[in-house]
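Student: build the 3D model from these lines:
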Amino acid sequence: MTGTVTRMISELVKRAAGLYTGGSRAVLGITGPPGAGKTTLAGHLVAALAAAPPPGHDAGWVAHVPMDGFHLADAELDRLGRRARKGAPDTFDAYGYAALLRRLHEDRDEMIYAPGFERVLEQPIAGVIGVPRTARLIVTEGNYLLLDSAPWRPVRELLDEVWYTDLEQEERLRRLIERHVRFGKSREAAVSWATGTDERNASLVAAGRDRADLVVSGLDLGEPAA
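Tutor: I've put the predicted structure just below:
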């Protein structure tokens, strides 16, 4: 059931902090269509939460672990014939992502390393995100957290809450195109990709909007960092 739509970052920080009640880890998921501000929101939340840790914890009590590190490498996409659809649900290691979330919840290891995604190279990079045992709240974000089909379905069960970020369509596309240009595409290629592949993926993501715990709409945190 979708909760109240909110625009206040302070309310979101408080709600996120409240997911951790002591003891076991909590995992917050942030989803939404490409260009809607998932990574920007996650970054603001993590910075604010790190600056105000709960009693007995330090800034490392919160960690940011994006889903994007589970992109399949271009070599594998070429082998599968899927490179032209990079970013679609079947171009990720969904089982691997779910396994990481499971491992985070199990909370057995002193350090867990997660993969990241290098946007300049457009490639996943193994072991670049370290999550120490002291991290009690994990913020993860990605397109397909609410996708109700295999192999993504198990992901939702491993998230304490999922928030859906919404942004007016024209502004979302503008930001998405600018992001593609910033990371090396020509403007023509950026427009084609944003209105083609990205837009098809956005429709899949939007189908899960009503299953989010909270819809975050109209929150303007500025342009994402380059």
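
Student: every contact and neighbour count from this point should use C-alpha atoms.
Tutor: Fine.

Student: how about the strands in this structure?
Tutor: Listed in chain order, the strands of the chain (DSSP state E) span 26-31, 62-64, 111-118, 123-132, 137-141, 161-166, 214-217.

Student: I'd like the ones you listed as JSON lines, with mean neighbour count appended.
Tutor: Below are those laid out as JSON lines (neighbours: other C-alpha atoms under 10 Å):
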{"stretch": "strand 26-31", "mean neighbour count": "26"}
{"stretch": "strand 62-64", "mean neighbour count": "25"}
{"stretch": "strand 111-118", "mean neighbour count": "17"}
{"stretch": "strand 123-132", "mean neighbour count": "16"}
{"stretch": "strand 137-141", "mean neighbour count": "24"}
{"stretch": "strand 161-166", "mean neighbour count": "24"}
{"stretch": "strand 214-217", "mean neighbour count": "22"}
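
Student: of all those, which lies closest to residue 84?
Tutor: With respect to residue 84, and counting by C-alpha to C-alpha, the nearest of the strands of the chain is strand 123-132 at 14.4 Å.

Student: another sequence for comparison is provided below:
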Amino acid sequence: MTFSDCTTPGDPKTITPDALADVIAARQKSGRLIVAIAGSPGSGKSTFVERLRDRLNAAAPGSTDILPMDGFHFDDAVLAARGDRPRKGAPHTFDVDGLAVMLDRLRAGDGRDVAVPVFDRAIEIARAGARIIAASTPIILVEGNYLLFDDPAWAPLRQRFDMTVMLAVPEAVLQARLTERWVGYGLEGAALRDKLDGNDLPNMRLVLEKSVPADFMVANV
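Tutor: Predicted coordinates:
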């Protein structure tokens, strides 16, 4: 059974986006609250997290910002040198230790703003210092595929989260979204199949099958 099989109306861990925003706001008391929001490729993480941030900021302006895991992609030059470029987006193609250090900086809350990297999809490269998280921002939403990945390299991240959320989307919907994404980029035929079967779908199944349980789940269909 995968996490997407568990999102039934009677499951106490499954909540709506509005209810999630209320829980996050209620849990932020003093210091920083760091919330992990994980999901498979194609689960709509970026859009979901941006809307959640906007909900929280509407209620408390300036309360919430986002740290995207994708900003910690290794550069293409590094991936090419290691022979990993075709698997870009797999767990081993991220600087997970750098993400851990960034979470520690944000947790420290030493009164200074923090510059964080952001993945630029237009050029498929992470840009350093592309977003500033203000020292005064108490809630940080961390979004990414592998934040709850049950793997020794990724497990240390979990102790840095105050709360965890998984976006649950049926596998058939994920496949359709991923296919639509690459068709939109002009891929078709063998190139499309190679992209999906050689990278995106294996990454999707890793998240579905090898993520530890989250505190809350949100159906994002």
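
Student: still on that earlier bit, quick one, which of the strands of the first structure is nearest to residue 6 of the first structure?
Tutor: strand 214-217 (5.5 Å).

Student: next one: that closest one to chain centre, how far?
Tutor: Mean C-alpha position of strand 214-217 of the first structure versus that of the full chain (C-alpha atoms, centre = their mean, to the nearest Å) differs by 14 Å.

Student: got the contact list for that strand?
Tutor: Contacts to strand 214-217 of the first structure, defined as C-alpha atoms under 8 Å, 6 or more residues apart in numbering, come from residues 2-7, 162-167, 209.

Student: out of the residues you listed, which is nearest to residue 122 of the first structure?
Tutor: Residue 122 of the first structure has its nearest neighbour among the contacts of strand 214-217 of the first structure in residue 165, at 23.3 Å by C-alpha to C-alpha.

Student: show the contacting residues for that closest one.
Tutor: Counted by C-alpha under 8 Å, 6+ apart, residue 165 of the first structure has contacts 30-33, 36-38, 215-217.

Student: what is the burial count for the closest residue to residue 192 of the second structure other than its chain neighbours?
Tutor: The spatial neighbour of residue 192 of the second structure that comes closest, neighbours along the chain excluded (C-alpha to C-alpha, 6 or more residues apart in numbering), is residue 182 at 6.9 Å. For residue 182 of the second structure, the count of nearby residues is 16 (other C-alpha atoms under 10 Å).

Student: residue nearest the middle of the second structure, spatially speaking?
Tutor: residue 144 (1.5 Å; C-alpha atoms, centre = their mean).

Student: return the residues in contact with it.
Tutor: Contacts of residue 144 of the second structure (C-alpha under 8 Å, 6+ apart): 36-39, 45, 68-70.

Student: just residue 144 of the first structure next, same as before
Tutor: 31, 89, 152, 205.

Student: mark which of those residues are part of helices, please.
Tutor: residue 205 (DSSP state H).

Student: count the residues that sit near the equivalent of residue 169 of the first structure over in the second structure.
Tutor: Structural alignment (TM-score structural alignment) places residue 169 of the first structure against residue 171 in the second structure. Residue 171 of the second structure has 19 neighbouring residues, counting by other C-alpha under 10 Å.

Student: again with residue 188 of the first structure
Tutor: Neighbour tally, residue 188 of the first structure, other C-alpha under 10 Å: 10.

Student: do the same with residue 177 of the second structure
Tutor: By the measure other C-alpha under 10 Å, the count of residues near residue 177 of the second structure is 16.

Student: grab the nearest non-local neighbour of it.
Tutor: Using C-alpha to C-alpha, 6+ apart, the nearest residue to residue 177 of the second structure is residue 42, at 5.7 Å.

Student: which residue of the first structure sits opposite that neighbour in the alignment?
Tutor: So, by TM-score structural alignment, residue 42 of the second structure is matched to residue 35.

Student: ok, its match touching residue 173?
Tutor: Yes - counting by C-alpha atoms under 8 Å, residue 35 of the first structure touches residue 173, with 6.8 Å between them.

Student: of the two, which one has the most company?
Tutor: Neighbours were counted for residue 35 of the first structure and for residue 173 using other C-alpha under 10 Å; residue 35 has more, 26 against 20.

Student: what sits against the more buried one?
Tutor: 172-173, 175-176.

Student: rerun that using 10 Å as the cut-off
Tutor: Going by C-alpha atoms under 10 Å, 6 or more residues apart in numbering, residue 35 of the first structure touches 143, 165-167, 169, 171-179, 194, 198, 202, 224.
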